[in-house]
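K.L.:
This is a predicted model, with the sequence first.
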Amino acid sequence: MKAGSDDETEDGIQESPIAHKILKLFCELEDCNEEDQKQKVLKMSGLVEEMGREEFNSAFTTGLFNRMNKMIEEEKLSMRNVCLLLKHVGYCIELKSGWSDGFLESLLIKRIEEMLIDENEKKKEEKDENLFVDLCECYFSLSYYFSGEVLSICVSCLLKASSNKEENVEVQKEVEMALLALSNTEYYKIGKNQYLKEMLEIMQHHQEHRNLTHLAYQSAWKFLIKRVYNDESLEEMIVNELHFAREAARELEELVRCVDWTRKGDEICKREKKRAKIIIRWLDVIYEFLRQRTLWNEEFVGLISSIVQVYRASRDNHSEISYLCIYSLRTAAENRNVKVENLLKGEAFDAVLEEIHRSTLDDKIAHDSLIFFMKVSRRLKEKTDGETDERKRKAMKMKLFEKMEEEGYEEAITSFHEIFDFLNEERFTQISSNISYYFINI
């Protein structure tokens, strides 16, 4: 592999300037001692933060990972420096919601799997605990397919690393990386006895002492909520013992205050970009919970309010976040365990009404706004939606009708009528062509 060969990788893919720099630095590693290698690896890590997904894939190919593996084998590159780079690459991939097929298909992943099994079988006094944790983090952060044996080994190791309660920046960063790696296990079935006690302790300790970073805490929640798919008994604990809605609302409110929402594009600093990514990760987890869970308590009204707060802050300069907010509100409206009254209290109606009047309204948000109103309208026409007090239900319908009338809702929705078929075609989800389905009949 020659970094300077007409700006192409060995696969013939055109390199970006950043990918070219990374490959050039990588080619220099072979002639360096371990300390000089570390400095070049740190430079490479810094460049990775600036890369998009296509740029990443043009540099970090299967061939590059295989070459790393060969250099380790020939003792020309230390495993510690490889881990240093891979951990940072995995961190960036997780925050950018990407993946690395190149790593999954490489000889390097096989080496790491073998090292994890070997290290796990060593006696305690023989183990290199730091290297063991690093290998687990590399494996989970860069993969999306895990063998059963290695999955169990890594979960146990990373939970132990995540349980470190020392409150200093270095430890917090390591705990963050361990929890971020754990959150990548997605829907893998992991027995409660493998994680529940430790994860409960980690989260409850944080709720009392606030010792985790925002990303670490969000990652812990992502890990736990993904487990509900294989074990619905966790739902009671998530809602009423760990107070998911309360905690998610508090985190969103803190994060939204830490971003200057008037900036956009290149004006946004690295720290604010990271906070915006964490907000996106929270909204993804909230959506996952809302779309199929059945338990609901009054704390979710505060969560709806927080989503609305994020929407209003982000709608002018961060389209991805504002869209996810509207999508979350639509998902809440579709969940019959979320009372319409709570959507009203949380100002969900106000937010969606505000959105449909915007001149910059795009097709996907128009589609989800229509679904929001269609679902609510249908539910208010029924008497079997948990609203047992008929007078209360009629009063709420009147309140909503007046609100919509004041905001010119009827005119706005009617203007969408001629593009219903187009929106259905674009979004692959059926919305009704009957205009009356979107109005509150009092």
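P.N.:
That came through fine.
K.L.:
can we go C-alpha only for contacts and neighbour counts from here?
P.N.:
OK.
K.L.:
which residues of the stretch 51-200 of the chain fall in helices?
P.N.:
For the stretch 51-200 of the chain, applying DSSP state H, counting those that start in this stretch gives helices covering 53-59, 62-73, 79-95, 101-104, 107-121, 129-142, 148-162, 169-182, 192-209.
K.L.:
got those helices as CSV, with distance to residue 243 and mean neighbour count columns?
P.N.:
Formatted as CSV, the helices of the stretch 51-200 of the chain follow (distance: least, C-alpha to C-alpha, whole Å; neighbours: other C-alpha atoms under 10 Å):
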stretch, distance to residue 243, mean neighbour count
helix 53-59, 35, 19
helix 62-73, 42, 18
helix 79-95, 25, 21
helix 101-104, 37, 20
helix 107-121, 35, 17
helix 129-142, 27, 23
helix 148-162, 21, 18
helix 169-182, 19, 22
helix 192-209, 10, 14
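K.L.:
let's bring in a second model and compare:
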Amino acid sequence: METNNTKMFTEMFSEFENDAEEGQKQKIEEINEILDEMDEAEFYSIFTKEMFEKIDQMIEKKKLTLENAILLLKHIGYHNVIVKFFKFDFHVSSLRFRIENMITEEEKKKEGKNEKPLVDLCECNLLLSNGFISEPIISVCVTYVLKVAMSKEEGEEARKDVEMALLALSNTMYYFIEQKLYLKEIKDIVQYHQEHRNLTRLAYQSVWQFLFCRLLCDRRLEDVILNKLQFEREAIRELEELTKCIDWKKNEDKLKEMEEENLLERWIIALNIYFKEFQIRKKEHVVLIECIVQIYQASRSNYIEICNLCICLLKVILIRKNAEIEDLLKGGAVEAVLEEIQRPTLDDEMVYHILMFFVNASRRLKEEERKEMKRKVFEKLEEEGYEDTIASLFETFDFLNRKYYDELSLDISNYFVNI
């Protein structure tokens, strides 16, 4: 069904062919404001393969200048990465191959190479491709985009250029990229920011996102991330600052709210990778767990996506044994999961994550700790009606076993009474 946002976009886009270059540029800025308001369904309905084919044809027929096309595609790519629309058809469109061919042709030039449009095209490709970039192209894109990301220029426009470059690099998914292409530069960017605080919050998070994408293919990065760049210390500070600046009662400024909400989600997803990949216990884990619990409690009423991400992250920390069970108890993780299990709108997936938390917690608890946890479970569940909670969860067990391939006992009381 067509909404106001999709209708306005369609009307503006249909007028592109009749506009001069400056008129197109003005409309592109107006389109960006519409993109700020779009939800996932609206975005999917607009940016189909057919839409990218239209843009490609407009470039081919010179009805859309390359400069304006890049401006439009950067706006689209920015929203693609921030909101993470995975069902995105850019990679199967002729526009993707046009951009890759243009990058290749410009890169091959021995003389007269124009780096500005080359960098812009590389950024567009990284922002839009979602993991579908030709292997020879990825190293070219990383090399040129890093040049922009390393800029130390001051001023709002320069900071935005660096932010866009780092955001593009953060969308490189699971490619293996040789360390020689990026590691020295990325370390310089992080360490300079740690000293001077020159990056925007999104730019700084994007640096870490890029590193974690590399970590999944290159275990040699562990020492750099853990020790040289002090990831956990940095994550704690960023989470604490974001928690303070978000209006958890839902700010009327929707754009500001979305930016901060999405940025916090990106940090939690990065932490999920961190705890899955690193089996190391550090004293900072207690503080980090406390941060996650604090975010969970703040988000529980109005930010369900963040709330769910926090519970899943606590489960990962427990299962991967990154923290002592005492640290999880001290940090408030068990209380947070107990609070969540009483949510009246709890879906099957969250029931699964919660039950797996308790299953693995019970295996790691000593006898006296198990009794204390059992007492806390009883107290929490009795507040809302223990039998009702048990009955409501029992109905989901067969489904959960089939969906997640786990042997969860049909005697659900085992998770709460006999643990």
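P.N.:
That came through fine. These numbers were taken from a predicted model, which means no experiment stands behind them.
K.L.:
Fetch the TM-score of the aligned pair.
P.N.:
Superposed pair, TM-score by TM-score structural alignment, normalised by the length of the second structure: 0.90. Supporting alignment: 413 aligned residues with a C-alpha RMSD of 2.5 Å.
K.L.:
Adding distance to residue 30 of the first structure, write the helices of the stretch 51-200 of the first structure out as TSV.
P.N.:
Shown next, in TSV, are those (distance: least, C-alpha to C-alpha, whole Å):
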stretch	distance to residue 30 of the first structure
helix 53-59	17
helix 62-73	8
helix 79-95	12
helix 101-104	20
helix 107-121	17
helix 129-142	22
helix 148-162	30
helix 169-182	28
helix 192-209	41
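K.L.:
Show me the one of those that comes nearest residue 427 of the first structure.
P.N.:
Among these, helix 53-59 comes nearest to residue 427 of the first structure, with 24.3 Å by C-alpha to C-alpha.
K.L.:
aligned partner of residue 15 of the second structure in the first structure?
P.N.:
Aligned counterpart of residue 15 of the second structure in the first structure: residue 28 (TM-score structural alignment).
K.L.:
what's the helix or strand where that match lies packed up against?
P.N.:
If you go by DSSP states H and E, residue 28 of the first structure is part of helix 17-29. Helices and strands touching helix 17-29 of the first structure, as assessed by 3 or more C-alpha pairs under 8 Å, 6 or more residues apart in numbering; DSSP states H and E, comprise helix 34-48, helix 53-59.
K.L.:
measure the aligned partner of residue 324 of the second structure in the first structure to residue 44 of the first structure for me?
P.N.:
Residue correspondence to the first structure (TM-score structural alignment): residue 324 of the second structure is matched to residue 339. Using C-alpha to C-alpha, to the nearest Å, residue 339 of the first structure is found at 51 Å from residue 44 of the first structure.
K.L.:
again with residue 182 of the first structure
P.N.:
With C-alpha to C-alpha as the criterion, residue 182 of the first structure and residue 44 of the first structure are 24 Å apart.
K.L.:
and what of residue 130 of the first structure?
P.N.:
From residue 130 of the first structure over to residue 44 of the first structure (counting by C-alpha to C-alpha), the distance is 22 Å.
K.L.:
try residue 187 of the first structure
P.N.:
Counting by C-alpha to C-alpha - residue 187 of the first structure and residue 44 of the first structure are separated by 32 Å.
K.L.:
again, but for residue 267 of the first structure
P.N.:
From residue 267 of the first structure to residue 44 of the first structure the distance is 23 Å (C-alpha to C-alpha).
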